[in-house]
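Enquirer: Quick check, what structure comes out for this input:
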Amino acid sequence: MRKWGYAALGTALVAAVLGTPVASAAGDQAAGGQQECRRAFDHAVWEDMDSYNKRDAARYRAIIHRDMVTVGRRGNVIIGYDANVNPVLEQFKVPYEFSMPWTVTHTVVEDCRMGYAILDAHYLEPSHGIDRHFTISLTLVRDHGRWQVVKDTVTDVVA
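Expert: Down below sits the predicted model:
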């Protein structure tokens, strides 16, 4: 299957997840509920990035949705929980230092069911002289009362 076919499949998976009704408390629709929802979303984005930076496998596993789709910096598409999580857990085992400092540049949260965040990030490996500048787009869904990352797109920032 060509890359566009995988992308279409990934988009269909995200649409299926987003189309699934999610029960929410009546208070979620009120202004106070929306603020709490936004705080929970922001915390989930932080949880995803912090668990990666701290190489915390349990936290990282917990923030990833079972239907996760990643579009990598070279256009590769990775579909499914294990296919997305296992390579990251392997990376956690490397003996050298790496980190990904990041800043959220834009966020949208809709009806406490889904949201996305655009991040400006740098993947750093100081011992290897690596500093890759990325734009990361994270799409999260609220499933069973928890925010989880369902789509991650990484794009090289060209200087």
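Enquirer: From now on I want contacts and neighbour counts done on CA atoms only, so please keep to that.
Expert: Will do.
Enquirer: Which is the succeeding secondary structure element to the helix ranked longest in the chain?
Expert: Counting residues, the longest helix found in the chain (DSSP state H) is helix 31-53. Toward the C-terminal end, the helix or strand that comes next after helix 31-53 (DSSP states H and E) is helix 57-63.
Enquirer: Can you name the element that comes right after that following helix?
Expert: The helix or strand immediately downstream of helix 57-63 is strand 64-71, counting by DSSP H and E.
Enquirer: what packs against that following strand?
Expert: Secondary-structure packing of strand 64-71 (3 or more C-alpha pairs under 8 Å, 6 or more residues apart in numbering; DSSP states H and E): helix 3-19, strand 77-79, helix 81-91, strand 146-156.
Enquirer: next up, for comparison:
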Amino acid sequence: MRKWGHAAVGTALAAAAIAVPVTASAGEQGGPSCQRAFDHAVWEDMDSYNKRDAARYRAIIHRDMVTVGRKGNLYLGYDANVNPVLEQFKVPYEYSMPWTVVHTVVENCQMGFAILDAHYLEPAHGIDRHYTISLTLVRDRGRWQVVKDTVTDVVP
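Expert: As a prediction, this is how the structure comes out:
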């Protein structure tokens, strides 16, 4: 998913992300439980990534995942998206990526997207990159999975 950085997320931040309200279309079915499941899936994606949890990360990624990276790089399919991230999990230095969900939409309890505000931080290397992340999730075989991820630099 993210070829540009990841890290541990504080419990309070993760809990806050789950509590972000979801804007649902008039045609949505499933009500609050669908919205909570979607919000939890977004949190699961980010939390598994930030904690370098390979099993959880693999489980949240859809087999047809597409990523558009911050420099326009394109990754198509499960392996092309998962394998580079699992390699990145092995880097020996410390980093973090605090994030906040700023907007979500869920449609008919089948697809939804979330816009996140994030900072990728590498203190030892003096790196602080500000991103907007757009995640699209689909409900496939009864569970939410990330099918598209777009990362955009936030221009100061």
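Enquirer: How alike are these chains, TM-score-wise?
Expert: After superposition, the two chains reach a TM-score (TM-score structural alignment, normalised by the length of structure 2) of 0.81; 129 aligned residues with a C-alpha RMSD of 0.9 Å.
Enquirer: before we move on, back to that, and the helices and strands packed on strand 64-71 of structure 1, which is most packed in?
Expert: Mean neighbour count (mean count of other C-alpha atoms under 10 Å) peaks for strand 146-156 among those, with a mean of 21.
Enquirer: That strand vs structure 2, average distance?
Expert: Once fitted to structure 2, strand 146-156 of structure 1 is off its aligned match by 0.1 Å on average (mean C-alpha distance after the TM-score superposition for structure 1).
Enquirer: Just the angle for that strand relative to helix 31-53, thanks.
Expert: In terms of direction (axes from the mean of the first three to the mean of the last three C-alpha atoms, to 10 degrees), strand 146-156 of structure 1 departs from helix 31-53 by 60 degrees.
Enquirer: other SSEs contacting strand 146-156 of structure 1?
Expert: Using 3+ C-alpha pairs under 8 Å, 6+ apart: strand 146-156 of structure 1 touches helix 31-53, helix 57-63, strand 64-71, strand 130-143.
Enquirer: re earlier: I'd like the helices and strands packed on strand 64-71 of structure 1 written out as CSV, with distance to Y52 of structure 1 added.
Expert: Below are those laid out as CSV (distance: least, C-alpha to C-alpha, whole Å):
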stretch, distance to Y52 of structure 1
helix 3-19, 22
strand 77-79, 18
helix 81-91, 8
strand 146-156, 13
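Enquirer: ok, D152 of structure 1 touching T70?
Expert: Yes - using C-alpha atoms under 8 Å, D152 of structure 1 is in contact with T70, at 4.7 Å.
Enquirer: Quick one, which of the helices and strands packed on strand 64-71 of structure 1 gets closest to Y123 of structure 1.
Expert: Judged by C-alpha to C-alpha, the one of these that comes nearest to Y123 of structure 1 is strand 146-156, at 10.5 Å.
Enquirer: quick check: angle from the closest one to strand 64-71?
Expert: Between strand 146-156 of structure 1 and strand 64-71, the angle formed by their directions is 20 degrees, by the same axes, to 10 degrees.
Enquirer: Look at the aligned partner of D128 of structure 2 in structure 1 and say how many residues are nearby.
Expert: When structure 1 is aligned by TM-score structural alignment, D128 of structure 2 is paired with D131. The local packing of D131 of structure 1 (other C-alpha atoms under 10 Å) involves 15 other residues.
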